[in-house]
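The sequence isn't on hand, but the structure is:
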């Protein structure tokens, strides 16, 4: 069995199925689920058996304040999530592919407003489990290695 890959407390990731080539993510082992900043979230009917969620991402609001990426994904679930402040919120959940360094895998992501947060994405421990070890001394250990399929 090979050792898990070491990552820093923050890393660049991509979400290719959503058209997001590069996004800063905070690695958060205190959070069970992963969260993505999304605005204008709207649930739509794909067909009689499937719903989708439409939303907009602003991947680097400080550097490119007007850049907005419209996204659509299948709605996987709606879950009650408790944030770090103890507030409960019903969130849309999607499944999508994430790329970090040379690793590419499917994760569940909740959609929420992270307007007041520094990072547009939190990568929670469920997505990290059995893949990575986190060294909080370092940042962006894999930023130059992130491949975009």
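Nice, I can see it. Fair warning: this is a prediction, and the values are worked out from it, not measured in the lab.

From now on I want contacts and neighbour counts done on CA atoms only, so please keep to that.
Noted.

Start and end of stretch 17-35, how far apart?
16 Å (C-alpha to C-alpha, to the nearest Å).

list the contacts for the closest residue in space to residue 66 that isn't next to it in sequence?
Once flanking residues are discounted, residue 66 sits nearest to residue 58: 7.8 Å by C-alpha to C-alpha, 6 or more residues apart in numbering. Applying C-alpha atoms under 8 Å, 6 or more residues apart in numbering to residue 58 gives the contacts 37-38, 65-69.

Comparison target, given below:
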């Protein structure tokens, strides 16, 4: 436990493979899975495998949007904090936080009414991070914006 990196209850995260830099995330140990707000999503088949395309606006209104795509990793039922169950698509993406990069599972959701476009759940933090709920943005403010998408096939 002593070697774990301490996070505040909110942090700046990046997902360079999806073209996302400087996204505000709520760090939520009460949530098992992580969720990313998408404005729209659509399914298609590529090379015989299911894929999902999506569009999100990670920054301020008028700051631009990102269209991305990823293979569907899984699709399962998720119960939100209000007890509502919905079927969600899960993708895998590389998360960059506090100088650490790791592959995590993210479900795509409509988080339009939420203050944070990203919710980082406990499975994404396992064995690397711990949370101090009295603190926030401990690892600096990343410059919000878009990054050029790239693929990194190396394991976490």
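Nice, thanks for sending it over. No experiment lies behind these values; they were computed from the predicted model shown.

Tabulate the contacts of residue 58 of the first structure (CSV), appending secondary structure and neighbour count.
Shown next, in CSV, are the contacts of residue 58 of the first structure (DSSP: H, G, I helix; E, B strand; the rest coil; neighbours: other C-alpha atoms under 10 Å):
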residue, secondary structure, neighbour count
37, strand, 21
38, coil, 23
65, coil, 10
66, coil, 10
67, coil, 12
68, coil, 13
69, strand, 14
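
In the second structure, which of those residues still touch?
Using both residues aligned by TM-score structural alignment, their matches' C-alpha atoms under 8 Å, the second structure keeps these contacts from the contacts of residue 58 of the first structure: 38, 66-69.

what's the closest of these to residue 7 of the first structure?
Nearest to residue 7 of the first structure, judged by C-alpha to C-alpha, of those is residue 38 at 24.9 Å.

Would you mind confirming that that closest one is in contact with residue 113?
Yes. Proximity of residue 38 of the first structure to residue 113 meets the contact threshold set by C-alpha atoms under 8 Å, at 5.7 Å.

looking at it, residue 93 of the first structure is touching residue 77, isn't it?
Yes. Residue 93 of the first structure lies in contact with residue 77 (C-alpha under 8 Å); the separation is 5.0 Å.

Quick check on those two: which one has the bigger neighbour count.
Between residue 93 of the first structure and residue 77, counted using other C-alpha atoms under 10 Å, the more crowded position is residue 93 (23 against 13).

re earlier: closest one of the kept ones among the contacts of residue 58 of the first structure to residue 134 of the first structure?
For those, with residue 134 of the first structure as the reference and C-alpha to C-alpha as the criterion, the closest is residue 38, at 25.8 Å.

for the closest one, what are its contacts?
Applying C-alpha under 8 Å, 6+ apart to residue 38 of the first structure gives the contacts 55-58, 111-114.

mind putting these in JSON lines, distance to residue 129 of the first structure and secondary structure included?
What follows is those, written out as JSON lines (distance: C-alpha to C-alpha, whole Å; DSSP: H, G, I helix; E, B strand; the rest coil):
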{"residue": "55", "distance to residue 129 of the first structure": "27", "secondary structure": "strand"}
{"residue": "56", "distance to residue 129 of the first structure": "28", "secondary structure": "strand"}
{"residue": "57", "distance to residue 129 of the first structure": "26", "secondary structure": "strand"}
{"residue": "58", "distance to residue 129 of the first structure": "27", "secondary structure": "coil"}
{"residue": "111", "distance to residue 129 of the first structure": "20", "secondary structure": "strand"}
{"residue": "112", "distance to residue 129 of the first structure": "22", "secondary structure": "strand"}
{"residue": "113", "distance to residue 129 of the first structure": "25", "secondary structure": "coil"}
{"residue": "114", "distance to residue 129 of the first structure": "24", "secondary structure": "coil"}
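
Just the buried residues out of those residues, in ChimeraX syntax.
Buried residues within those, by 16 or more other C-alpha atoms under 10 Å, are selected in ChimeraX with:
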select :55,56,57,58,111,112,114
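
As a markdown table, the kept ones among the contacts of residue 58 of the first structure with distance to residue 30 of the first structure would be great.
Converted to a markdown table, those look like this (distance: C-alpha to C-alpha, whole Å):
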| residue | distance to residue 30 of the first structure |
| --- | --- |
| 38 | 21 |
| 66 | 32 |
| 67 | 30 |
| 68 | 29 |
| 69 | 28 |
